[in-house]
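Peer 1: here are the coordinates; sequence isn't available:
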């Protein structure tokens, strides 16, 4: 019998792997509903859904490997990164899904959330004030009107698979919906700034680099405390705190 591998587990959800099957356990069925609907609408390769019996969603493993992980080395050829960019452009150009996503919070709501989080990071002694202040300044460029796009909403580098130079699939769509396309681009290249040009070569659209840089800071500021509280190491080399330090 295949061993059971715990891919990720925290208080909100868990993902297990048994052979070529991933079992996603999530008590929030509305979040799973979004994932299933988004995969059905997305014009890019997604995993096959094998079955769903709440609170479990079973999906098939994808062919290939990821282009890396946050805090680890990036892999893949320049062409593979360009292929990832082309897949993101296809997604962002697709008809909008009929619901807002994580990347679609209003500027006012996002600003309020960011200000509250920055205050907590300093007040609780998680990060030094100068680091938070500088990155809050950088993040300002992301707080602007944006044209809605079909966004993945949590497009970490580990969520896109390639086989050679071909994108074989994108996983974890529970945060998908209408949002800022630059958020996806920034999330995918977080901690791997040296591959941004390769990604954009395939994306093929005008991109405001200041906004990408701003989303690196903004996403990291919002993530650090949650990661610490849920047992993840945001201070590991190459991860969120290093991303914030690079803005100094």
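Peer 2: Okay, I see it. Bear in mind that the values here come from a model prediction, so they are computed numbers and not experimental data.

Peer 1: going forward, measure contacts and count neighbours with C-alpha atoms only.
Peer 2: Noted.

Peer 1: what are the ranges of the helices in this protein?
Peer 2: 29-41, 78-92, 107-123, 129-139, 181-189, 196-203, 209-229, 240-246 (DSSP state H).

Peer 1: Show me which residues of the first one are buried.
Peer 2: Yep, that's helix 29-41 we're talking about. 32, 34, 35, 36, 38, 39 (16 or more other Cα atoms under 10 Å).

Peer 1: residues near residue 8, how many?
Peer 2: 11 (other Cα atoms under 10 Å).

Peer 1: wait, residue 152 sits on residue 171?
Peer 2: No - judged on Cα atoms under 8 Å, residue 152 makes no contact with residue 171 at a distance of 9.2 Å.

Peer 1: Look at the two and report which has more neighbours.
Peer 2: residue 152 (32 against 21).

Peer 1: separation between the more buried one and residue 47?
Peer 2: From residue 152 over to residue 47 the distance is 14 Å, taken as Cα to Cα, to the nearest Å.

Peer 1: on that earlier part again, okay if I get the buried residues of helix 29-41 as JSON lines plus distance to residue 91?
Peer 2: Listed next are those as JSON lines, based on distance: Cα to Cα, whole Å:
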{"residue": "32", "distance to residue 91": "20"}
{"residue": "34", "distance to residue 91": "16"}
{"residue": "35", "distance to residue 91": "15"}
{"residue": "36", "distance to residue 91": "16"}
{"residue": "38", "distance to residue 91": "11"}
{"residue": "39", "distance to residue 91": "11"}
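
Peer 1: thought residue 191 was touching residue 241?
Peer 2: No - in this structure, residue 191 is not within contact of residue 241 by Cα under 8 Å, at 9.9 Å.

Peer 1: what's around residue 99, how many residues?
Peer 2: Residue 99 sits with 13 neighbouring residues when counted by other Cα under 10 Å.

Peer 1: between the helices of the chain, which gets nearest to residue 7?
Peer 2: With respect to residue 7, and counting by Cα to Cα, the nearest of the helices of the chain is helix 209-229 at 15.8 Å.

Peer 1: residues in contact with the closest one?
Peer 2: With contact meaning Cα atoms under 8 Å, 6 or more residues apart in numbering, helix 209-229 is reached by 114, 117-118, 121, 126, 132, 135-136, 138-142, 182-183, 185-187, 190, 233-234, 240-241, 243-244, 247.

Peer 1: Please compare the first structure with the one that follows:
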């Protein structure tokens, strides 16, 4: 009998693996609706939806292995990273999905960032100079952008490869009309050494300062949430190290 593996679990949702089946438990049915529709529309490899019975969505595992993990060296080849960049470009070139993204507008995002920076310093979570420097770097990401079909949570563990080919992209619950460079930044967070490979595969010029801005912005916004939900943003190579790399 297959064992039950807890892939991720916190107060908002949980994902379990039983053999070659992933069970996503999410009381927010809007997220599940987005995930199912996005996988049906996007022109890149995605998991097969096996069945759905709220609040559970069952999907098949995709072949291959994750491109890597945050905080660990990636064993994937430069060609695999480039293939990931090419797959992301295919997604971004697809027709826009008929729903907006779930992200915040620029004014709201800037206000949230400023508030989070104040809390990080006031509560002694991070040194003031580290927060101030990264708030400056993050400013580059706070600019108008042309929406694309965006994944919205394109973490390195959400892209699967076999050799030098992308076999599947998973976890589409945040998909929508979004910023292309946010996707590229999320994919390369903590793996700056592979940014050039991803950009080469993406096949067009990108503003690297904006990508670095998103690294700082995203890290500043999630550190408290991660700590409160059982994750360690201070682990080697993770969010706090990402912030330190900008000093």
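Peer 2: That came in fine, so what should we check first? Source: prediction; values computed, not measured.

Peer 1: Residue 191 and residue 241 of structure 1 - which one has more neighbours?
Peer 2: residue 191 (26 against 21).

Peer 1: For the more buried one, give me its contacts.
Peer 2: Counting by Cα under 8 Å, 6+ apart, residue 191 of structure 1 has contacts 70, 71, 238, 239, 240, 243.

Peer 1: Most neighbours among these, please name it.
Peer 2: Counting neighbours by other Cα under 10 Å, the one among the contacts of residue 191 of structure 1 with the most is residue 240, which has 26 neighbours.

Peer 1: OK, contacts around residue 207 of structure 1?
Peer 2: 182, 200 are the contacts of residue 207 of structure 1 under Cα under 8 Å, 6+ apart.

Peer 1: From residue 183 of structure 2, how far out is the corresponding residue of structure 2 for it?
Peer 2: Mapped onto structure 2 by TM-score structural alignment, residue 207 of structure 1 lines up with residue 206. Going from residue 206 of structure 2 to residue 183 of structure 2 by Cα to Cα gives 12 Å.

Peer 1: Likewise for residue 208 of structure 2?
Peer 2: Distance from residue 208 of structure 2 to residue 183 of structure 2, by Cα to Cα: 13 Å.

Peer 1: Those two: which has the busier surroundings?
Peer 2: residue 183 (21 against 16).

Peer 1: My understanding was that residue 245 of structure 1 contacts residue 132; is that so?
Peer 2: No - between residue 245 of structure 1 and residue 132 there is no contact under Cα under 8 Å: 9.4 Å.

Peer 1: And the two? Which one has more around it.
Peer 2: More crowded of residue 245 of structure 1 and residue 132, by other Cα under 10 Å: residue 132, with 22 against 13.

Peer 1: Quick check, that one in contact with residue 120.
Peer 2: No - the criterion here is Cα under 8 Å, and residue 132 of structure 1 misses it with residue 120 at 10.3 Å.

Peer 1: hang on, the earlier thing: just name the closest of the contacts of residue 191 of structure 1 to residue 81 of structure 1, please.
Peer 2: Using Cα to Cα, the contacts of residue 191 of structure 1 come closest to residue 81 of structure 1 at residue 70, 15.4 Å.

Peer 1: Show me what residue 232 of structure 2 lines up with in structure 1.
Peer 2: For residue 232 of structure 2, the residue aligned by TM-score structural alignment is residue 233.

Peer 1: Show the contacting residues for that match.
Peer 2: 227, 239.

Peer 1: what does residue 197 of structure 2 give?
Peer 2: 78, 79, 81, 82, 85.

Peer 1: From residue 232 of structure 2, how far off is the last one?
Peer 2: Think residue 85 of structure 2. 28 Å.

Peer 1: Could you do the first one as well?
Peer 2: Look at residue 78 of structure 2 and residue 232 of structure 2: by Cα to Cα, they are 28 Å apart.

Peer 1: What of the fourth one?
Peer 2: Summarising the geometry, the distance separating residue 82 of structure 2 from residue 232 of structure 2, computed by Cα to Cα, is 29 Å.

Peer 1: now do the third one
Peer 2: As judged by Cα to Cα, residue 81 of structure 2 and residue 232 of structure 2 stand 26 Å apart.

Peer 1: since we're on residue 167 of structure 2, how many residues are nearby?
Peer 2: 21.

Peer 1: My error: substitute residue 12 of structure 1 in the last question.
Peer 2: The local packing of residue 12 of structure 1 (other Cα under 10 Å) involves 10 other residues.

Peer 1: Could you find the closest non-adjacent residue to it?
Peer 2: Once flanking residues are discounted, residue 12 of structure 1 sits nearest to residue 26: 6.8 Å by Cα to Cα, 6 or more residues apart in numbering.

Peer 1: Then residue 46 of structure 1?
Peer 2: Closest to residue 46 of structure 1 by Cα to Cα, 6+ apart is residue 169, at 4.6 Å.

Peer 1: Now do the contacts for that neighbour.
Peer 2: 44, 45, 46, 47, 62, 63, 160, 161, 162.
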